[in-house]
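> using only what follows, build the 3D model:
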Amino acid sequence: MLHKSPAQRVALAVFGLVLAGFFLFPTYWMFTTALKTPAQILSPAYDLIPTTATLKNFVNAITKPDFATFITNSLVVTLGAVACALAAGLLAAVPLARLRFRGRKGFILLVLIAQLAPLEALLIPMYLIMRDADLLNSLWGLLLVYVAFTLPFTVWTLRGFVKGIPIELEEAAMVDGCGRWGVFTRVTLPLLGPGLVATSVFSFITAWNEFLYALVFMREKDKQTLPVWLSSFKTAFGTDWGGVMAASVIYAIPALIFFLLVQRKLVSGSTAGAVKG
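Sure thing, here's the model as predicted:
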């Protein structure tokens, strides 16, 4: 490995800081705008560091009607979709990685195609299916839709993690007397911890940020989710930019907390799953 000179290390550090600042600036601007008054927001002077701060925008966002209902609906459908996708994806990934059966390659190809399909192209077919099944305006219906979106990614990714586990460990456990279920619960499942964390984070973000299907399928206000709630700050009289920014900060907190709780295992899990696919 070539050793970098002090000048090269400094240049790389500066480049890294500039790149990080470039990506962090929108978040910083969102947070500082949420602390400004309407007069400061509409002022032509773009002050990067507000001279005064107010929490009124956050108070208005939290006290907005039905906020508690919206955040509860989002948590229910998101966490439920992640749990169902992990359970079904794990039960599909293990046989796809370990067993040999007729139609296996074709099934894997279908999983890949389903993962690559754009969500917008599936809106009308999904709407017709939900309508015929009488699942419109139902949190269970929206949860099933999110499971359908996140399941292909979960199956494909967990299959790579399962293939990354040496099969000799499972064979040794079977020699010691474990059945297939015992091998799964005592050997495979504990080693899949990083993979489960990695897929759960991506599934959580996908379901948490989804807007289009929640808007179209949930016409009753008490069944809508937080992404739809964010659009309520725009009215016929204009857009409450302070409220939008404060609501966006509040909206990002659950995903940020979830990521911070699992970030260590996420890094190791992502690199482990990339070895074999």
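> every contact and neighbour count from this point should use C-alpha atoms.
Noted.
> quick one, what contacts the spatially most central residue of the chain?
Nearest residue to the geometric centre of the chain (C-alpha atoms, centre = their mean): Ile205, 1.3 Å. Under the criterion of C-alpha atoms under 8 Å, 6 or more residues apart in numbering, the neighbours of Ile205 are Ala255.
> swap the cut-off to 10 Å and go again
Listed by C-alpha atoms under 10 Å, 6 or more residues apart in numbering, the contact partners of Ile205 are Thr78, Val82, Thr150, Ala252, Pro254, Ala255, Leu256, Phe258, Phe259.
> ok, now Tyr28?
Counted by C-alpha under 10 Å, 6+ apart, Tyr28 has contacts Gly21, Ala34, Leu48, Ile49.
> select from these the one having the most neighbours.
Counting neighbours by other C-alpha atoms under 10 Å, Ala34 comes out on top of the contacts of Tyr28 with 26 neighbours.
> any idea how far it is from Phe67?
17 Å (C-alpha to C-alpha, to the nearest Å).
> now do Ser248
13 Å.
> Leu75 now?
Here the criterion is C-alpha to C-alpha. By it, Leu75 lies 12 Å from Phe67.
> now do the shared contacts for these two.
Thr225, Leu226.
> Proceed likewise with the subsequent sequence, for comparison:
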Amino acid sequence: MRRSPLSRALLALLGLAVAAVWAFPVYWMLDSALLPNVVLQSTTPTFLPFGGSLDNFAAVVSDPAFVRALSVSLVVTLTTVGAALVVAFLGALAVSRFRFRGRSAFVLALLLIQMLPAEGLFIAQYKMMSSLGLLNRSLALAVLYTAAVVPFTIWMLRGFVAGVPAELEEAAMVDGLSRTQAFLRITFPLLAPGLVASGVYAFLQAWNEFTVALVVMTDEQSRTLPLWLRGFVQASASRETDWGQVMAASTLVAVPVIVFFLVVQGRMSSGLVGGAVKG
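I've put the predicted structure just below:
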């Protein structure tokens, strides 16, 4: 059914309105991060950052705790993404290419595991990490985050691996390539969008996670960025809250996620669609 110009215009206006509702909090955060606290606490709100500066960002970045938390978050997140992709790819390959008893039940279990509330696992996770001597260690979070994201990433990659015929590798091997060369030159490029989509999911889960880190990382020196941000807000609230610095800190925590998403957005979309269709 072909839409009239009026209906298209109304849909466009509706889309712009929805986009504005979603974008305004982000804009307000950036605007507040550029303004001094005196302006933010005035009775007349300022919607444009006239007279703004980067002083709030400089104050946050100069905090040694921020640099330390940033390094911890980067180590935990990158370790989680790498480990999750390796384990999930091998699991997806086994589920898609091999036939074994209980295969369907295993795939169903991957989805059912996602229904378990994270809070119900806290005590077991804490006791396990404590018995291994891994409390307040980046490795503890990397292990727990990897275990949390692997079921969904296996399920996501399963559909994509199933869409790549094994005959492509066999044909490449007939042409003289080894199995490793056939995988790297033929199969891996076709799976790259699915791997990117799975990597984005693992990245977001590990970077933004708060509750598990709150239980496992009790030492101030081992805080991740979400824990540091909470401590920063609490420290600011103990005196006169400097909302400019709070917003600058929130912006700095969100920037890596936004940049990472923009870089891989195209491949992530094709990976999600491909995995859904070919499963």
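> and the residue nearest to Thr52 of structure 1 when sequence neighbours are not counted, how many neighbours?
Leaving aside its sequence neighbours, Thr52 of structure 1 sits nearest to Lys36 (C-alpha to C-alpha, 6 or more residues apart in numbering; 7.2 Å). Applying other C-alpha under 10 Å, we find 23 residues neighbouring Lys36 of structure 1.
> now the strands: where do they sit in the stretch 151-277 of structure 1?
In the stretch 151-277 of structure 1, the segments counted as strands under DSSP state E, counting those that start in this stretch are 234-235, 238-239.
> in TSV: the ones you listed, plus distance to Met174 of structure 1.
Below are those laid out as TSV (distance: least, C-alpha to C-alpha, whole Å):
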stretch	distance to Met174 of structure 1
strand 234-235	61
strand 238-239	63
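> quick one: Ser232 of structure 1 and Gln224 touch, right?
No - assessed by C-alpha atoms under 10 Å, Ser232 of structure 1 is found out of contact with Gln224, at 11.3 Å.
> okay, the contacts of Tyr28 of structure 1 in JSON lines with secondary structure and distance to Val187 of structure 1 next?
JSON lines is the format used below for the contacts of Tyr28 of structure 1 (DSSP: H, G, I helix; E, B strand; the rest coil; distance: C-alpha to C-alpha, whole Å):
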{"residue": "Gly21", "secondary structure": "helix", "distance to Val187 of structure 1": "43"}
{"residue": "Ala34", "secondary structure": "helix", "distance to Val187 of structure 1": "48"}
{"residue": "Leu48", "secondary structure": "coil", "distance to Val187 of structure 1": "53"}
{"residue": "Ile49", "secondary structure": "coil", "distance to Val187 of structure 1": "53"}
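> who has more neighbours out of Ser232 and Gln224 of structure 1?
Neighbour comparison, Ser232 of structure 1 and Gln224: the larger count goes to Gln224, with 27 against 14 (by other C-alpha under 10 Å).
> ok, that one - contacts?
Residues counted as contacts of Gln224 of structure 1 (C-alpha under 10 Å, 6+ apart) are 66, 69-74, 137-139, 142, 211, 214-218.
> related to what we said a few turns ago, now the strands of the stretch 151-277 of structure 1 as TSV including mean neighbour count and distance to Lys105 of structure 1?
Listed next are the strands of the stretch 151-277 of structure 1 as TSV, based on neighbours: other C-alpha atoms under 10 Å; distance: least, C-alpha to C-alpha, whole Å:
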stretch	mean neighbour count	distance to Lys105 of structure 1
strand 234-235	11	48
strand 238-239	10	51
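> how many neighbours does Trp3 of structure 2 have?
Careful, residue 3 of structure 2 is Arg and not Trp. 8.
> where's it, which helix or strand?
Arg3 of structure 2 belongs to no helix or strand when elements are defined using DSSP states H and E.
> if we can go back for a sec, filter the contacts of Gln224 of structure 1 to the buried ones?
70-74, 137-139, 142, 211, 214-215, 217-218 (16 or more other C-alpha atoms under 10 Å).
> TSV for those, including distance to Ala114 of structure 1?
Output for the buried ones among the contacts of Gln224 of structure 1, formatted as TSV (distance: C-alpha to C-alpha, whole Å):
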residue	distance to Ala114 of structure 1
Phe70	29
Ile71	29
Thr72	29
Asn73	26
Ser74	24
Asn137	25
Ser138	24
Leu139	23
Leu142	18
Phe211	20
Ala214	20
Leu215	22
Phe217	21
Met218	24
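> tell me the one of these nearest Ala272 of structure 1?
Nearest to Ala272 of structure 1 out of those is Ser74 (C-alpha to C-alpha; 30.5 Å).
> stretch 121-141 of structure 1 spans what distance, first to last residue?
Its first and final residues considered, stretch 121-141 of structure 1 spans 18 Å by C-alpha to C-alpha.
> contacts for that stretch, please.
73-74, 76-77, 80-81, 119, 142, 144-147, 212-214, 216-225.
> equivalent range in structure 2 for that stretch?
Matched against structure 2 by TM-score structural alignment, stretch 121-141 of structure 1 falls on residues 120-140.
> so where do the helices sit in the stretch 1-150 of structure 1?
Ranges of helices in the stretch 1-150 of structure 1, per DSSP state H, counting those that start in this stretch, are 6-34, 38-42, 56-62, 67-98, 104-116, 123-132, 139-163.
> which of those helices is buried the deepest?
Using mean count of other C-alpha atoms under 10 Å, the stretch among these with the largest mean neighbour count is helix 139-163, at a mean of 23.
> superposed on structure 2, what's the mean shift for that one?
When structure 2 is overlaid, helix 139-163 of structure 1 sits 0.9 Å from its aligned residues on average, using mean C-alpha distance after the TM-score superposition for structure 1.
> same question for stretch 77-94 of structure 1.
Mean deviation of stretch 77-94 of structure 1 from its aligned counterpart in structure 2 after superposition (mean C-alpha distance after the TM-score superposition for structure 1): 0.4 Å.
> need the contact list for Thr185 of structure 1.
Per C-alpha under 10 Å, 6+ apart, neighbours of Thr185 of structure 1: Leu191.
> quick check: Ala88 of structure 2 touching Phe160?
No - using C-alpha under 10 Å, Ala88 of structure 2 is not in contact with Phe160, being 11.9 Å away.
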